[in-house]
Structures are given as structure tokens and as C-alpha cells.
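just coords:
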């Protein structure tokens, strides 16, 4: 069984019930989520041996986050305890033509204030085969970006496969900042994961004949994006999710995978969205699962897209699905009929 490490921030998510607007009533539902934590939970649900690494305060909220990860079978032994607070994000889910909205309250969170000495990467990476992080983590501050670089160097020294989801967040840093910092990390990465606009926002690599707002995505344009990314940084794989946004409630969902010689495109799913947060993370987890399991490029891509398609039907950040459910959808059973 593979041993996988994901590194990043787990946050408290506060959201109105259903599709209500902020404080339309006096209830906010509290759950946990965050890019790399979402990936860890998905991989644990798929039966892989995965640990999440972060820094959390020694208080009841920090412990609740740890307990939530443990519930899903994620190894939390490598989490550093300390700092003052858990980061928060507020989510207002969109519907129809009203977009979803995210407000961050994560300044001075424990992980954003972390120091290099908080993490012994030589010990953390003992016996590990795969390391995953996202572009959200180095965006938390130069100190965290430096920690990411230390982790990547140690992982590469130990021959560990490294994956990174670019995950550009304009509320955390500018494109210029992202390009400079991520450019120093990418030479260590083996598997680059991006959505349909990350490459443009971070590295200025834009797909031709594409209108993201209008839901028009060009396969040929994204082939060029994938090749440029690989040529610039030497990735073994480049995976790009392709979201055709019809509205906040309905999307077309597909992806491509470039392995350096062939471009693979998945089937397209017409998705009616319950909760899209974590959709990219569930794709990343599916991709890691397929590659670790030696499923082959086409099946790996189809598994990742199917896993992410199912996530869009589930409330909360975490993708609560099994391998068998994903494979059933891969094999063509998307009817939604009751399973008895």
C-alpha cells in the first residue's frame, strides 16, 4: 500500500444552509476543508495509506479538525501543534446565474505563521512514496513558501514523486507573486494539476480559441498549454480539468492528461451541482490514486474525472465516495438509479 503525504492548511468552513445568502437566517453550518486535506480524505476513502501534515493550535477547534481527519482514516500523527488559531472561510453557495462567494479569514492562522523547524521532513518522509501540495499553501506567506521548497527538496532527494495542483487564488496573492514563487517550486514537481485558467493566471500560458466565461474550451488550445508547461518545467504528467460553466448550478465537466507523448481527453459529464467546492481536489486525489495503482493514463484520467463528478453531488469539502462507486460511474452507470 502506498504511503502518501499531503501538506497544507485545513480550515473551518462556515456556510449558510442550502443556498441561502450570508445571514439570510441566523445559522451557519460548521465543517472542515482545505485543498490538501480534501485530497487526503479522498485517498483514505480509496483505501490508501495517507497522512496530512499541517500546524494546528492546541485548542478545541484544532482538535476538532484533527478528529475529523481521523474519522476518515487519515494519519494525523505528523501534524504539529501550536499557534493561535484555525483559519476560517465563509462560503455562500451560488445557484443558477448567481455565483458562489468565498470570504477568507485566515490571517495569522497556525500554519500561516509556521516556521521551518516545525517540520522535520527527513522524518516525515520516511517510507513515503508520494508528496502532494497545492499553490494555496505557498500563497500563505513567504515563510510557508520556504517550507514548501524545503519539503520539495527533501522529497526529491529521497526519490519521492511530487504532485502539485496550481490552485491559483486571487484573494491570496497576485499573478506576479504566484508566478515567481511557483516557478521556484515547479522544477521539483513530477505531476502538475491545473484547472482551465491556472496556467494563464500563474505562468501567462493561455489556451487559444477559448472563452472560459462563455463555457467554450478548445481541446487544441489546452494541448498547447500542457506542452508548454511540460517543456518549461519538465513535468512527467500535466493534468488539466476542463469546466464548461453553463451556470452556477450546471457545468460540463471533463479533463485532459498529457504524458509527454500522448494527449488523453476524458468523457464529458453534464453535472448538476450540489456543492462544487473541493471538485478540483477530488480530481487530484483520483489522479494520484490511478497513477499509484498503475491504472494506465486513460483509466487514471477517467477515474479522476468520475471521482470529481461525484464530488459535485456531495455537500461539504470532502469527497465521500468509494472506489467501487467511482468505477461504476467510469463504466457508464450514471443513471442515478436507487441501488438496492
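Now that the structure is in, tell me what you want to look at. Not measured: the values here are computed from a predicted model.

can we go C-alpha only for contacts and neighbour counts from here?
OK.

what's the one helix or strand residue 243 maps to packed up against?
In this structure, residue 243 is located in strand 237-245 according to DSSP states H and E. Contacts defined by 3 or more Cα pairs under 8 Å, 6 or more residues apart in numbering; DSSP states H and E place strand 237-245 against strand 191-194, helix 219-233, strand 250-258.

ok, 7 Å please
Counting contacts by 3 or more Cα pairs under 7 Å, 6 or more residues apart in numbering; DSSP states H and E, strand 237-245 is packed against strand 191-194, strand 250-258.

Make JSON lines out of the ones you listed and add distance to residue 235 and mean neighbour count.
Below are the helices and strands packed on strand 237-245 laid out as JSON lines (distance: least, Cα to Cα, whole Å; neighbours: other Cα atoms under 10 Å):
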{"stretch": "strand 191-194", "distance to residue 235": "6", "mean neighbour count": "24"}
{"stretch": "strand 250-258", "distance to residue 235": "10", "mean neighbour count": "22"}
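
in the stretch 1-150 of the chain, which spans are strands?
Taking DSSP state E, counting those that start in this stretch to define them, one finds strands in the stretch 1-150 of the chain at 3-7, 11-15, 29-33, 49-53, 55-56, 80-81, 88-92, 101-105, 130-134.

Not counting the third one itself, show me its contacts.
This means strand 29-33. Residues from elsewhere that reach strand 29-33 (Cα atoms under 7 Å, 6 or more residues apart in numbering): 10, 11, 12, 13, 14, 15, 16, 17, 65, 317, 318.

Structure two is appended below for comparative analysis:
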């Protein structure tokens, strides 16, 4: 089995306890997370060989980030340790009911934000991989980070790997002078698989979506046409997955997805998630589930697997989806009662 390699930034996550406001109590819960690291951990726990690549400083916080990923079975040998830069931080305040969650970033000057693409020998890193995954988060933090992502994707295509990109539009991050479409359009030219929601497609690729989810317009045909627009603009893209989240409140979501693949248009079942523990990392768990599924299953089954895996992530605190393949498959078979297993 070859590796799935992911590239991006891992951060220190500081979260207010339970559903408290920032500094309502003096403590903040410290863990690690970040889109591409989340995907690597999930893939490893599902049973694939996963490698995570990033740049981290040579200090105790950087050591902690490496150890946290490695303990879940992820290969960390290609992580570059630097003398300059820091570990980025994000602060999370978890919402409840009608109060939304809040994220505050503190990642300027992080090791990956200032890393030069020459630090990464992609031919060596990817030689035993058959899949590369990146997101639109890392290219949003700096020009050099975007250059690193582009270099990774170009090398992957030259080596014949499948390349996936989760567009992951983050308005708060695009501050270095380039717009999201300027950067993400260039990256998507090298992708085989695009993962997004309808906002990501509009904000990152400049493709207009004839849909407004705030008005309850959830016609599958609308999303099929949107996915076809992506393929029309980027003929290299074989699969377009669009996640469909219905935000009823901070604690209650409807969750499903669609996939336009090489064998047609597929629609997943809908899950009613009525008691969300932590939705951060939910999209990453979908990406991991889809990658795993497309490597081992037919398209329809891969989509169902991805949505079920992501559904389970909403029950787990922290960024990582600590869920196994058997647990996902049990949910797919209808075992979603939450009853105690004895």
C-alpha cells in the first residue's frame, strides 16, 4: 500500500471549555489541529498509510505537534524543522443554540507561512505515495505557503499521483495581497478531485452558484450543475464533491453531500446531527473519508462512507476524527442509535 501524503499547517488549538465564552473561566483547552493534519490522522485511523508534511520550529511546541500526529500512526519523517518561525495558534469559542462558534487566528510568521518551497524535496517525499492532498487554507496564509503548495501539486502530477484539493475558503486569512481566485484557480488546474461547499466554489474559483442555502434551496440538480461548471472550467478534474450543511443552530445540523464522478452523479443519505460536540474538522473528516473511499470503493459507496465518517466526527471533541472504518461502516448499515455496546 502506498501513502496518502498531505501538506499544510498544523496549529496549536486553544479552546474555551465546554460552551463557554472566551475567558469566561481562566482555562483554555490546548490541543493541535489543522486541515491537512486532520486528514492524515483520519486516514491513518481508517487504515491507510498516511504522511503529513509541514514546517515546524525546533522548539517544544513544535515537538508536541509532531508527537501528536505521530501517535496516531502518521508518518512525520518529512516534516521540516526550522530555526525560524513559530507554531501558529487558533482560538476557538464553541457556540450553542443560536450563538455561533468563533475562530480567532494568530498565525502570522509561522514556520510554514515563511517557508521557502526549496525546503521540500517533493520528488523524494512523494516517491512512495499515490495520492497528495492539500487544502485552500495553507495557500491563504502567505505567498510562500501558496508557492509551496503549488510546487507539491506540480511534482505530484509529474509523478502520476492523484491530487485532491479541499477549497476551504477562509475569508479571515486572505490578507497578503492576492485574492482567493488568483491563487486557487492556479492550484485547481493540477487537481483530480475537488472538495468544497457552494461558497468555496464561488469564493475560490469565481464560479457562480445558482443556489442560496439560506432560503432552503437544496435541489440536487442545482448542485449537479454547479459541479459540472467546475469540470467545464477545469477539465482535469474527475471528481467534484460538494458538502451540504444545513445549519439549523450551532448544535443542530443536517449533513449530506453529492459527488459528480466518472460514473455519474451521486447523492448521499442525510444525517440529522442534533447534539454536536465539535464540528471543527468536520469537513476534513469528509475529505479523509472520501479519499479513503475512492481508493477502496465504488464512487457511490465512497460518498456514503465520507458522509458517515464526517457525521461521527461531530460527536468527537478536538480537530481529529478518532473513528475507525468499522465504526463508519456500522453507521452506514443503520446502527446510529447510540446505544451502549456491551
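Received, thanks. Everything quoted here is computed from the prediction, not taken from an experiment.

circling back to that earlier point, need the buried ones from the contacts of strand 29-33 of the first structure selected in PyMOL.
In PyMOL, a selection of the buried entries from the contacts of strand 29-33 of the first structure looks like this (16 or more other Cα atoms under 10 Å):
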select buried, resi 10+11+12+13+14+15+16+17+65+317+318
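
Name the nearest of the contacts of strand 29-33 of the first structure relative to residue 132 of the first structure.
Nearest to residue 132 of the first structure out of the contacts of strand 29-33 of the first structure is residue 10 (Cα to Cα; 14.2 Å).

Surely the closest one is in contact with residue 37?
Yes: using Cα atoms under 7 Å, residue 10 of the first structure is in contact with residue 37, at 5.9 Å.

hang on, the earlier thing: dump the contacts of strand 29-33 of the first structure to JSON lines, plus distance to residue 41 of the first structure.
As requested, the contacts of strand 29-33 of the first structure are exported to JSON lines (distance: Cα to Cα, whole Å):
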{"residue": "10", "distance to residue 41 of the first structure": "11"}
{"residue": "11", "distance to residue 41 of the first structure": "14"}
{"residue": "12", "distance to residue 41 of the first structure": "15"}
{"residue": "13", "distance to residue 41 of the first structure": "16"}
{"residue": "14", "distance to residue 41 of the first structure": "19"}
{"residue": "15", "distance to residue 41 of the first structure": "20"}
{"residue": "16", "distance to residue 41 of the first structure": "23"}
{"residue": "17", "distance to residue 41 of the first structure": "23"}
{"residue": "65", "distance to residue 41 of the first structure": "12"}
{"residue": "317", "distance to residue 41 of the first structure": "10"}
{"residue": "318", "distance to residue 41 of the first structure": "7"}
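
Tabulate the helices and strands packed on strand 237-245 of the first structure (TSV), appending distance to residue 149 of the first structure.
TSV is the format used below for those (distance: least, Cα to Cα, whole Å):
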stretch	distance to residue 149 of the first structure
strand 191-194	16
strand 250-258	25
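
hey, which of the strands of the stretch 1-150 of the first structure is tucked in deepest?
strand 55-56 (a mean of 27; mean count of other Cα atoms under 10 Å).

And that one, how far out from the chain middle?
19 Å (Cα atoms, centre = their mean, to the nearest Å).

All the helices of the stretch 101-250 of the second structure, residue numbers only.
111-114, 122-125, 143-158, 180-188, 198-205, 220-233 (DSSP state H, counting those that start in this stretch).

quick one, which of the ones you listed is nearest to residue 43 of the second structure?
Taking the helices of the stretch 101-250 of the second structure one by one with Cα to Cα, helix 122-125 is closest: 17.9 Å.

Mean distance between that closest one and the first structure after superposition?
Its aligned residues in the first structure lie a mean 0.6 Å from helix 122-125 of the second structure after superposition (mean Cα distance after the TM-score superposition for the first structure).

What lies in contact with that helix?
Contacts of helix 122-125 of the second structure (Cα under 7 Å, 6+ apart): 78, 152, 155.

let's see 10 Å
5, 51, 53, 77-79, 148, 151-156, 158-159 (Cα atoms under 10 Å, 6 or more residues apart in numbering).

What of stretch 65-79 of the second structure?
3, 5, 7, 10-12, 31-33, 37-38, 40-45, 47-56, 60-61, 64, 81, 87, 120-122, 124-126, 320, 322.

Without its sequence neighbours, what residue ends up closest to the residue nearest the centre of the first structure?
The centroid of the first structure falls nearest to residue 281 when counting by Cα atoms, centre = their mean (2.8 Å). With sequence-adjacent residues excluded and distances taken as Cα to Cα, 6 or more residues apart in numbering, residue 281 of the first structure is closest to residue 39, at 5.5 Å.

Surely the one you found and residue 319 touch.
Yes: at 8.5 Å, residue 39 of the first structure counts as touching residue 319 under the criterion of Cα atoms under 10 Å.

Much appreciated, bye for now.
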